[in-house]
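S.K.: Model the following, please.
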Amino acid sequence: MIDGDAQWSLARRLWLSFLGLYFCLNIVPLMVLSVPLVDDWFGMLWLTLWVKLMPILGNAALGIEEPISMELGGSTDMTWNYVQQFWYLVLATVGAVVWAILPHRKWPLPAQYAWLRIIVRHGLAMMMLSYGFIKVFGTQMPPLGPAELSRTYGESSAGGLLWSFMGFSHFYQGFTGMAEVIGGALLLWRRTATLGALVSAGVMAHVVVLNFCYGVGVKIYSSLFLALAVFLAAYHARPLVDLFVRGRPATLADPPPVLSRRMRIARIILKGVVFVSILETPVKLAIRQAAPKPAPGPLDGAWEVVEFVRDGQVHPWSQHDELRWRQLVIPPYPVAMVRGMRGQKTGFGMALDEAAGTMTLTSFADPKVIHALALERPAADELILRGPIAGAEVTVRLQRLDTEHAPLMTRGFRWVIEEGFN
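M.R.: As a prediction, the model looks like this:
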């Protein structure tokens, strides 16, 4: 690392200023959103700010005609996220030009570089540990249930296929999570930060490839985390090349920055906040897993429609029938999902009254759509529903699918495999 400001070229000043501003615009809000007690308050404030800005920065400035949705839908690759990243790049570019040409006598550029690395490695550590812990506890990709086991490959999205693959093996998901936890933990200390950056870069490179190849909606942030890890590792680029490529002895020297008393106090407070934020995730997950699980309901599982009668007319099995049901899936909570013949899914809230023999389905998309159906149980694995649906009298006969004994769930691990079972 070059110690004097005079040896920093204008190009290097611009590059440092640009990366510093762009990384901080991204990582600092994410860090605040991870802090207990202020996360909900700041999250609402942050989202409200962008709701107000999006018609100006997105529709007016970029010529986007359609309204830009800000509803949280399990994706951080929405239109508004790309608009946000565009303006981050603009702000970082303009700010870099201004910042790079200003004199920095009171705060030398090497000190700025050191503090940028401190912020980046703590922010990246928080993200790596957070995502790692939810994999270790098996909550990011939940185990396969009736909804996953009863659908066909063709009905799966690419992201759903990846989620099922990861959720099938708790050990493999935990293994990948531990790799993220190890990388994040190493980033918390300056002496192990380079090793943590290398581990995190390797882990995140794999995550980025999966997200791009399987269309998972976190491509922006996973790419950002990979860039942060590469940025941290690049500090020791020359000695790392000497060690791993040229086979020469190398020293990874990273002297601590010279700090005033106030800055030392600020760093201690930052570390304390980071550690509290990091510990919150595993504590919450441990409490959630220790909590008693709800007992399965009598109708939980996947039900195949064997007969569908609408206004007295039998609808035979046909992939082109948009009215006929194919499956009714009931997870272990008051929710139901109807699969149509083309694989389309409709979610409902479900109220079951076995004593009265009724099942009430309330559409999630339109709560005004309510189906009050009479329920019969001729046998434990048979179900008959009767009542008005979409303006017609419908009778649906269903049979429970035995998803628990599917080959995927019963094959298990085997050391000796005489014949391929694929």
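S.K.: CA atoms for contacts and neighbours, from now on please.
M.R.: OK.
S.K.: Tell me how far the spatially most central residue of the chain lies from Tyr333.
M.R.: Nearest residue to the geometric centre of the chain (CA atoms, centre = their mean): Val218, 6.3 Å. Distance of Val218 to Tyr333, computed by CA to CA, to the nearest Å: 28 Å.
S.K.: Same check on Val28?
M.R.: Taken as CA to CA, the span from Val28 to Tyr333 is 37 Å.
S.K.: Kindly report the same for Gly132.
M.R.: Remark: distance between Gly132 and Tyr333 (CA to CA) = 27 Å.
S.K.: likewise Leu299?
M.R.: 10 Å.
S.K.: Any idea how far apart the tips of stretch 148-164 sit?
M.R.: 7 Å.
S.K.: buried sites along that stretch?
M.R.: Going by neighbour count (16 or more other CA atoms under 10 Å), the buried part of stretch 148-164 is 148-150, 158-164.
S.K.: for stretch 344-352, same thing?
M.R.: Buried-residue list, stretch 344-352, by 16+ other CA under 10 Å: 347-350, 352.
S.K.: Could you identify the most distant pair in the residues you listed?
M.R.: Farthest pair in the buried residues of stretch 344-352 (CA to CA) is Gly347 and Leu352. Separation: 15.5 Å.
S.K.: I have a second one here; can you model it like the first so I can compare?
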Amino acid sequence: MNHPTLVPDDTDTGTSRAEQVGSGPPEPSRHVLLWWLHGATRLLLAVMLLFNGVIKLGLWQFGHPDVGEALIALGEMSPMGLLSRMVGFSPLFQLLAGLAEVGASVALIWRRTVVFGALVSTASMTFVLVLNLGYDMPAKQLAIALLVMSLVILAPWAKRIVVAIIGDGPVPAAVRPRLFRSERPQRLARVIAPVTGLVVLMATGLSVAAAQPTSSIDESLPSGVWRAPADDSAQGSSWEDVALGNIRTDGAATAQVRLRDGSLLTGTYVREGNTLTLTLRPLQQPGQSALQYARTPAETVDLAYAADGDDRLTLSGDQDLALERDANGSLLFDRGFTWKIRADDPFER
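M.R.: Next up, the predicted model:
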């Protein structure tokens, strides 16, 4: 059985061919320019990967499952909403995806790990593109651009990678990026370039993390899913079901209201003492952009609430109704995600 033969790579010893045999012939100017463009692509891709990775590691991109979204039915969701909720329910998925992107970003900074970083980036962006296409996400073009950038970075080592995988013939020596025609500034670039790239990545990561909203979990009343009793049709309220979230982002948590006519209102609520202020809109419609939806008039509802134990809630103010806790309506959020082995068996419904 024939095995690939590795051609000795002088770069593995840290000494270039030019240093071994003298200054060597100068690098053609067009090659130097291409390496500068290659380096700029590496840095840009690294920054974009780091941004995407940090917001995944912090669970900011897809967020946490919130019981305030419990009322929307599967058939009412868009494919994008379905994917966002599915990924949000798996912190493990988000952490692994974030580690892959952050790891690829850092690997792209150093010459000896650039191929590994570009390979991880290529695999990651291929997977992201498939998800974006399969679930009608809006970032298809961005995923394609990042995938193309990853392949561009791999291009100088493409033959080496293919031969190493196929295993037919000797593996070509690794290509060394050259930013300067002469050797002295080239040696300085080997130190300055990765340090500069690492500083840029650190500044990017810190700024992204600092720009994210603050969040906290408050599972006290009135959070949960509440339903009007079946025999209260005599009440004058147009509301039937209410879901109030327990994850507060900059002070506001998610809220949904199912009306008696079957339509759904969604938005947020703020609690101050025993007073709730809800800001609600109908669901975003097909063909309506996110900006248009954000500009649609929102209904503001001010309510006072009183709890009778943990299972009964009375709302008064702009709406007057008595509600009972619907424990079955929040099972998805109550069960949630756990790192532990469950005592009961998983079940599908």
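S.K.: Got a TM-score for the pair?
M.R.: Scored against TM-score structural alignment, normalised by the length of structure 2, the superposed chains reach a TM-score of 0.69; 300 aligned residues with a CA RMSD of 4.0 Å.
S.K.: The residue nearest to the centre of structure 1 matches what in structure 2?
M.R.: Correspondence of Val218 of structure 1 to structure 2, assessed by TM-score structural alignment: Ala139.
S.K.: Name all residues that make contact with that match.
M.R.: For Ala139 of structure 2, the contact set (CA atoms under 8 Å, 6 or more residues apart in numbering) comprises Asn132.
S.K.: and the gap between it and Ala104 of structure 2?
M.R.: Per CA to CA, Ala139 of structure 2 is found 20 Å from Ala104 of structure 2.
S.K.: likewise Asp302 of structure 2?
M.R.: Per CA to CA, Asp302 of structure 2 is found 48 Å from Ala104 of structure 2.
S.K.: So between those two, which is more surrounded?
M.R.: Just comparing Asp302 of structure 2 and Ala104: by other CA atoms under 10 Å the higher neighbour count belongs to Ala104, 27 against 16.
S.K.: Tell me which residue of structure 1 lines up with that one.
M.R.: Counting by TM-score structural alignment, the partner of Ala104 of structure 2 is Gly183.
S.K.: Its match is in contact with Thr194, isn't it?
M.R.: No: using CA atoms under 8 Å, Gly183 of structure 1 makes no contact with Thr194, being 9.8 Å away.
S.K.: Which residue, other than its chain neighbours, is closest to Ala104 of structure 2?
M.R.: Gly117 (4.2 Å; CA to CA, 6 or more residues apart in numbering).
S.K.: Could you grab the helix/strand/coil label for that neighbour?
M.R.: Using DSSP: H, G, I helix; E, B strand; the rest coil, the secondary structure recorded for Gly117 of structure 2 is helix.
S.K.: quick one: what's aligned to it in structure 1?
M.R.: In structure 1, Gly117 of structure 2 lands on Gly196 (TM-score structural alignment).
S.K.: Could you give the number of residues near that match?
M.R.: By other CA under 10 Å, 27 other residues sit near Gly196 of structure 1.
S.K.: Next: His405 of structure 1.
M.R.: By other CA under 10 Å, the residues close to His405 of structure 1 number 10.
S.K.: Phe225 of structure 1 now?
M.R.: 25.
S.K.: Packing partners of the helix or strand where it lies?
M.R.: Using DSSP states H and E, the element containing Phe225 of structure 1 is helix 219-234. Contacts defined by 3 or more CA pairs under 8 Å, 6 or more residues apart in numbering; DSSP states H and E place helix 219-234 of structure 1 against helix 109-136, helix 193-213.
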